[in-house]
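A.B. asks: Any chance you can model this:
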Amino acid sequence: MPTGVALRDVREQLFDAAERILRRDGPNALTSRAVTAEAGCAKGVLHRHFADFDAFLAELVRDRVARIISHGADLRERAGTGTVAGNLAAALSDLFGPVALAVVGLVTARDELRAALRRTSSAGVPVLTEATAMVAAYLAAERDLGRLAADADTDTLALMLIGGGHLLFAGRDGTPPAPDALHKVVSTALADATRFSSPVGGTDAGG
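C.D. replies: All right, here's what the predicted structure looks like:
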């Protein structure tokens, strides 16, 4: 039986291999044989550590979601600094990188994986669900600071921003959208919420 450290090393080796295949060849190329070959492991290694391939993929998604969300956790701490639109545009650009888009594509493509994730996770699409909650929390903090209108519906705004951001970034073969295009999407979504807000500390909500 491998030690805890060795187990983590094997898991990370397999996860990293799966991520490379996913980003390079897409979800249809992701098989247990392809993963072990990419990782340089014996064919049976994956099945010694995971009940089956769907269990492996579910753990891969959970691991990558946790990483993605941890990278964006400082968004909430930016409330009251810079501009609301600028903070959100930067966060969406970081969020919708190649790994996040690949994970969303994987979950969308595999029915069995979605079923496995639903048994232990909240409803919705991984990455998009967590990102929506993260953006909603940030918007609520900005509303409390007076940089968004007091009646701003932060939950709906978060859905609009994540949905619009995903559509803007998806299907671009790794080429991000122009910064102006991203900023326009964010500013348009925020227009009503910022129109009657009072800037705090001289910092504009838009921009």
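A.B. asks: Please count neighbours and contacts with C-alpha atoms only from this point.
C.D. replies: Will do.
A.B. asks: Just the helices from the protein, written as ranges.
C.D. replies: Shown for the chain, the helices assigned by DSSP state H span residues 4-25, 32-39, 45-49, 53-71, 84-95, 98-109, 111-118, 128-144, 154-169, 179-195.
A.B. asks: Packing partners of the third one?
C.D. replies: Identification of packing neighbours for helix 45-49 by 3 or more C-alpha pairs under 8 Å, 6 or more residues apart in numbering; DSSP states H and E yields helix 4-25, helix 32-39, helix 53-71.
A.B. asks: What distance do you get for V125 to D54?
C.D. replies: 16 Å (C-alpha to C-alpha, to the nearest Å).
A.B. asks: coming back round to it: okay, the helices and strands packed on helix 45-49 in TSV with mean neighbour count and distance to A79 next?
C.D. replies: Listed next are the helices and strands packed on helix 45-49 as TSV, based on neighbours: other C-alpha atoms under 10 Å; distance: least, C-alpha to C-alpha, whole Å:
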stretch	mean neighbour count	distance to A79
helix 4-25	17	33
helix 32-39	18	41
helix 53-71	18	16
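A.B. asks: and this one, so I can compare the two:
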Amino acid sequence: MPTGVHLRDARQQLFEAAESVLLRDGPNGLTSRAVTDEAGCAKGVLHRHFADFDAFLTDLVLDRAAQVERQADVLRGSVGTGTVAGNLTSALTTLFGPVPLAIIPLITFRDELRARLRHARPGGGIAILAEATTAISGYLADERERGRIAADADIDSLTLSLVGGGHLLFADRDPGPPATAAVSRLVTAVVADAVGRRPA
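C.D. replies: Okay, the predicted model is just below:
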């Protein structure tokens, strides 16, 4: 492996390489050597940018959590448009895309990574799920204020059901993600009462 390979924006290229390894080989296959091999660079490149491999993984997870947060802004922007169930179906499909879904078991798999994430930010130990929870909860609260779901709807319980159910639905990536119709059935069942009892 040549040692003089220059990476433009090395951090992002290493992150993208890590995603590829994670999606292909799972958490067990994600090593510093696997990442640098995937990126086509010397192992020392990673250690020039990060103190150690767990520091690299921490920054990877936080970077991808920030992407989920940006996707959450799209959901919040849909308040008052379309249908509540339709917006949530689209959001779950995006929030539980292949990369976020692959990162969740990585966090579970590595104790040191969870510890560093908790130190880096509140709720950081489960960064991806925390961002998804915040996104769904905020959206539901906004729709309740708009009167599109019942004023007495239990936002916390609805959020837990949507995020937990969505995670379980998407967790089995073989042979692929669930069909949109399956996600829609889950969402519709969860929010049916809250949407059905809204003022006319």
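A.B. asks: rewinding a little: which of the helices and strands packed on helix 45-49 of the first structure sits closest to L182 of the first structure?
C.D. replies: helix 53-71 (19.4 Å; C-alpha to C-alpha).
A.B. asks: average gap between the closest one and the second structure?
C.D. replies: Compared with the second structure after fitting, helix 53-71 of the first structure deviates on average by 0.8 Å (mean C-alpha distance after the TM-score superposition for the first structure).
A.B. asks: Mind putting the helices and strands packed on helix 45-49 of the first structure into JSON lines with distance to A133 of the first structure?
C.D. replies: Converted to JSON lines, those look like this (distance: least, C-alpha to C-alpha, whole Å):
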{"stretch": "helix 4-25", "distance to A133 of the first structure": "25"}
{"stretch": "helix 32-39", "distance to A133 of the first structure": "32"}
{"stretch": "helix 53-71", "distance to A133 of the first structure": "10"}
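A.B. asks: Identify the residue spatially nearest to A150 of the first structure, adjacent ones excluded.
C.D. replies: R143 (6.0 Å; C-alpha to C-alpha, 6 or more residues apart in numbering).
A.B. asks: And for F53 of the first structure?
C.D. replies: Using C-alpha to C-alpha, 6+ apart and skipping residues adjacent in sequence, the residue nearest F53 of the first structure is S32, 6.3 Å away.
A.B. asks: now stretch 150-166 of the second structure, how far from the centre of its chain.
C.D. replies: 18 Å (C-alpha atoms, centre = their mean, to the nearest Å).
A.B. asks: nope, stretch 135-149 of the second structure is what I was after
C.D. replies: For stretch 135-149 of the second structure, the distance to the chain centre is 20 Å (C-alpha atoms, centre = their mean).
A.B. asks: now stretch 188-199 of the second structure
C.D. replies: Distance, centroid of stretch 188-199 of the second structure to centroid of chain: 26 Å (C-alpha atoms, centre = their mean).
A.B. asks: Contacts for it, please.
C.D. replies: V84, A85, G147, R148, I149, A150, A151, A153, L158, S161, L162 (C-alpha atoms under 8 Å, 6 or more residues apart in numbering).
A.B. asks: same check, this time on stretch 13-28 of the second structure
C.D. replies: 7, 29-30, 34-36, 38-39, 46, 60, 98-99, 102-103, 105-106, 109.
A.B. asks: and the residue positioned nearest the centre of the first structure, what is it in contact with?
C.D. replies: Centroid-nearest residue in the first structure: V127, 3.7 Å away (criterion: C-alpha atoms, centre = their mean). For V127 of the first structure, the contacting residues are V65, I68, I69, A100, V103, V104, by C-alpha under 8 Å, 6+ apart.
A.B. asks: could the helices of the first structure go into JSON lines alongside distance to R78 of the first structure?
C.D. replies: Converted to JSON lines, the helices of the first structure look like this (distance: least, C-alpha to C-alpha, whole Å):
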{"stretch": "helix 4-25", "distance to R78 of the first structure": "30"}
{"stretch": "helix 32-39", "distance to R78 of the first structure": "38"}
{"stretch": "helix 45-49", "distance to R78 of the first structure": "40"}
{"stretch": "helix 53-71", "distance to R78 of the first structure": "13"}
{"stretch": "helix 84-95", "distance to R78 of the first structure": "7"}
{"stretch": "helix 98-109", "distance to R78 of the first structure": "22"}
{"stretch": "helix 111-118", "distance to R78 of the first structure": "31"}
{"stretch": "helix 128-144", "distance to R78 of the first structure": "8"}
{"stretch": "helix 154-169", "distance to R78 of the first structure": "16"}
{"stretch": "helix 179-195", "distance to R78 of the first structure": "16"}
